[in-house]
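Engineer: Sharing a model prediction with you, sequence too.
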Amino acid sequence: MVSPGEPLLEARGVVKRFGHVRALQGADFTAHPGEVVALIGDNGAGKSTLVNVLSGVLAPDGGEVLLAGAPVRFSGPQDARRQGVETVYQDLSLAPDLDAAANLYLGRELLRSGLLGRLGVLDRAAMRREAVGAFAELGVVLKDLTAPVASLSGGQRQSVAVARAVAFANRVIFMDEPTAALGVVQRARVLETVRRVADRGICVVLISHNMPEVLSVSDRIEVLRLGRRVASLTAADTTIEELVGAMTGSLDQPADAPASAWSPEEPR
């Protein structure tokens, strides 16, 4: 259990090296139950590396990760999933020829009872029944649960991937660019689904380059630059200009810095 006000997931001074390159240089991160926290930064800021550390894909070289206040070191993504941490990747990792219910239980299929289960026979009816409930709870509408996901719209496929994560996550879900390449209507539906997930008490970590979207759906925004957290902002009190400034470092300089740095020997 997490005490009131205590972070659900936290990174403290996380370091990750790839040869001579330090992708993370003492990065911090904080996420609380039931909130949507956006993780943003320019290309090369270390977002993907930090998410991979927090979701068990990579082991940190330094620092620590805490889950519900206790230090944790995931042995891999499956270990993170067992502890309630799921990830929805940008490519969705769906099986296009399988239907929505089969994708919901992909890798965690339900088996028939008795001898048939011991022989590995799938309980497709149970999976379809559970899928109907899972989709309904998130407000996901699919006209035909038996249709392969390849025939669904981009927004519907994204919703299937989110529902799969929600079905098994009870703590944290990472979503990597969940609305990339979606139309306006589909984007709105996916963002509504994100809020529904947070309303269930699950923490949603949103990785996105879409600043208006980040401000519209997030409770807080954490900004990475050069492998470190440089800002933790409340979305309601933040502007796009402030986010861009934190990402690029321009807010670190006084407004008259360019003028004061000029000398007569240098061309303007």
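Structural biologist: Alright, I've got the coordinates.
Engineer: For the rest of this, base every contact and every neighbour count on C-alpha atoms.
Structural biologist: Will do.
Engineer: wait, is Arg12 part of a helix?
Structural biologist: No: looking at Arg12 with DSSP: H, G, I helix; E, B strand; the rest coil, it is strand, so not inside a helix.
Engineer: neighbours of it, just the number please.
Structural biologist: 15 (other Cα atoms under 10 Å).
Engineer: Skipping adjacent residues, who's closest to it in space?
Structural biologist: Asp28 (4.8 Å; Cα to Cα, 6 or more residues apart in numbering).
Engineer: Mind checking what helix or strand follows whichever strand or helix holds that neighbour in sequence?
Structural biologist: According to DSSP states H and E, Asp28 maps onto strand 21-31. On the C-terminal side of strand 21-31, the nearest following helix or strand under DSSP H and E is strand 36-40.
Engineer: chain center to that next one: distance?
Structural biologist: Relative to its chain's centre, strand 36-40 lies at 8 Å (Cα atoms, centre = their mean, to the nearest Å).
Engineer: cool, and stretch 178-193?
Structural biologist: Put simply, stretch 178-193 sits 15 Å off its chain's centre (Cα atoms, centre = their mean).
Engineer: what sits up against that stretch?
Structural biologist: Applying Cα atoms under 8 Å, 6 or more residues apart in numbering, the contact partners of stretch 178-193 are 88-90, 138-140, 154-156, 158-159, 206, 208, 217.
Engineer: who's in contact with the residue nearest to Arg12?
Structural biologist: Contact analysis of Asp28 by Cα under 8 Å, 6+ apart lists Glu10, Ala11, Arg12, Gly13, Val14, Arg228, Arg229.
Engineer: Selecting buried members of those residues in ChimeraX, what would you type?
Structural biologist: Buried members of those, defined by 16 or more other Cα atoms under 10 Å, are picked up in ChimeraX with:
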select :10,11,13,14,228,229
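Engineer: Please compare the first structure with the one that follows:
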Amino acid sequence: MSTAADPTGSAPVLELRGVTVRFGSVAALSRVSLALRAGEVTCVLGENGSGKSTLVAVLSGLQRPVEGELLLDGQPVRLRSPQQARSRGIATVWQDLAIAPLMSVWRNFFLGAEPTRGTWPFRRLDVGRAEEIAGREMARVGVTGLDPGQPASALQAGERQSLAIARALHFGARVLVIDEPTAPMTVAQRALVLQSVVAARDAGLAVLFVTHSPQYAHLVGDRFLLLGGGRVAGDLTREDVDLEDLTRLVAGGDELSLLTGHLRAAHPDR
């Protein structure tokens, strides 16, 4: 099932066309197409094994498809590594986010790109400016009253995700891929992550948010991509579905089975 043409008429920043990824004889993704537009949140939902993690790996440069293509600003591109993806403005916030726990928040924010002052050979870190920037950018995504000099180990799970999103915003990402964290979170911590997602969208980024929760998806999503068995089972907008509809579809009820059945009937080779 697919939606009508995009009403805004905006061209995708990043697009997948007919992407297939195989592990041996198993197709983890099968002819998946997806368009990510600036200022829009696309939520990806599906059960375990539906292909969500493989999709993240493709977008982040960890996995190369065997079929199909990726287009950045309408031009074909091959992402051979996460470093190359980042250099092209595609930032990924990983499910199991790694930080350096004994380093400060501002150190984790900059990760080798710290501001300096003075000229060589007397150049040195500008700690004051680094703390000011880190604190300001964290507040931008909803984390206020934070001491940037505290160890990163003091951050809650939601704050760690917000830190990674704030960093991507500051360093000029155009596409933000967020793989929902597996760490247990309180409602307040999840609210921080969702607030950061909205901040990224409002800053004009094209956001892909992978989640298992239709409730969270419907709070922030503009579009919803439903995956089942590595295939696109639904490509919907907020105008297509309300929360009840989305919850029923994600639960794998009769509607999702019907969508998948129609897809396979129309494309038996998938």
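Structural biologist: Yep, it's here. Model, not experiment: these values are computed from the prediction.
Engineer: about what we covered before: how about the contacts of Asp28 of the first structure, which pair is most distant?
Structural biologist: Across those, no pair lies farther apart than Glu10 and Arg228, at 13.9 Å, counting by Cα to Cα.
Engineer: in the stretch 101-250 of the first structure, which spans are strands?
Structural biologist: With DSSP state E, counting those that start in this stretch as the criterion, the stretch 101-250 of the first structure has strands at 172-176, 203-207, 220-225, 228-234.
Engineer: For Val65 of the first structure, find the nearest of those.
Structural biologist: Val65 of the first structure sits nearest to strand 172-176 of all the strands of the stretch 101-250 of the first structure, at 13.5 Å, using Cα to Cα.
Engineer: still on that earlier bit, what angle do strand 220-225 and the strand holding Asp28 of the first structure make with each other?
Structural biologist: Computed with axes from the mean of the first three to the mean of the last three Cα atoms, to 10 degrees, the direction of strand 21-31 of the first structure lies at 170 degrees from that of strand 220-225.
Engineer: For strand 21-31 of the first structure, buried residues please.
Structural biologist: Ala23, Leu24, Gln25, Gly26, Ala27, Asp28, Phe29, Thr30, Ala31.
Engineer: swap in stretch 193-208 of the first structure?
Structural biologist: Quick answer for stretch 193-208 of the first structure (16+ other Cα under 10 Å): 193-198, 202-208.
Engineer: So which bit of the second structure is it matched to?
Structural biologist: Under TM-score structural alignment, stretch 193-208 of the first structure corresponds to residues 196-211 of the second structure.
Engineer: can you check stretch 39-51 of the first structure too?
Structural biologist: Aligning stretch 39-51 of the first structure against the second structure (TM-score structural alignment) gives residues 44-56.
Engineer: Just give me the match in the first structure for Pro148 of the second structure.
Structural biologist: Counting by TM-score structural alignment, the partner of Pro148 of the second structure is Leu145.
Engineer: so where do the helices sit in the stretch 1-150 of the first structure?
Structural biologist: Residue ranges of the helices in the stretch 1-150 of the first structure, as given by DSSP state H, counting those that start in this stretch, are 47-54, 77-82, 100-104, 114-118, 124-137.
Engineer: by contact count, what packs against the first one?
Structural biologist: Using 3 or more Cα pairs under 8 Å, 6 or more residues apart in numbering; DSSP states H and E as the contact criterion, the neighbours of helix 47-54 of the first structure among helices and strands are strand 21-31.
Engineer: what about Val190 of the first structure, distance to Met175 of the first structure?
Structural biologist: For Val190 of the first structure, the distance to Met175 of the first structure equals 11 Å [Cα to Cα, to the nearest Å].
Engineer: ok, of the contacts of Asp28 of the first structure, which one's closest to Leu66 of the first structure?
Structural biologist: Once Cα to Cα is applied, the member of the contacts of Asp28 of the first structure that ends up nearest Leu66 of the first structure is Glu10, at 5.0 Å.
Engineer: Spit out the contact partners of whatever residue of the second structure lines up with the closest one.
Structural biologist: Using TM-score structural alignment as the criterion, Glu10 of the first structure maps onto Glu15 of the second structure. With contact set as Cα under 8 Å, 6+ apart, Glu15 of the second structure has these partners: Ser33, Leu34, Ala35, Leu36, Leu70, Leu71, Leu72, Gly74.
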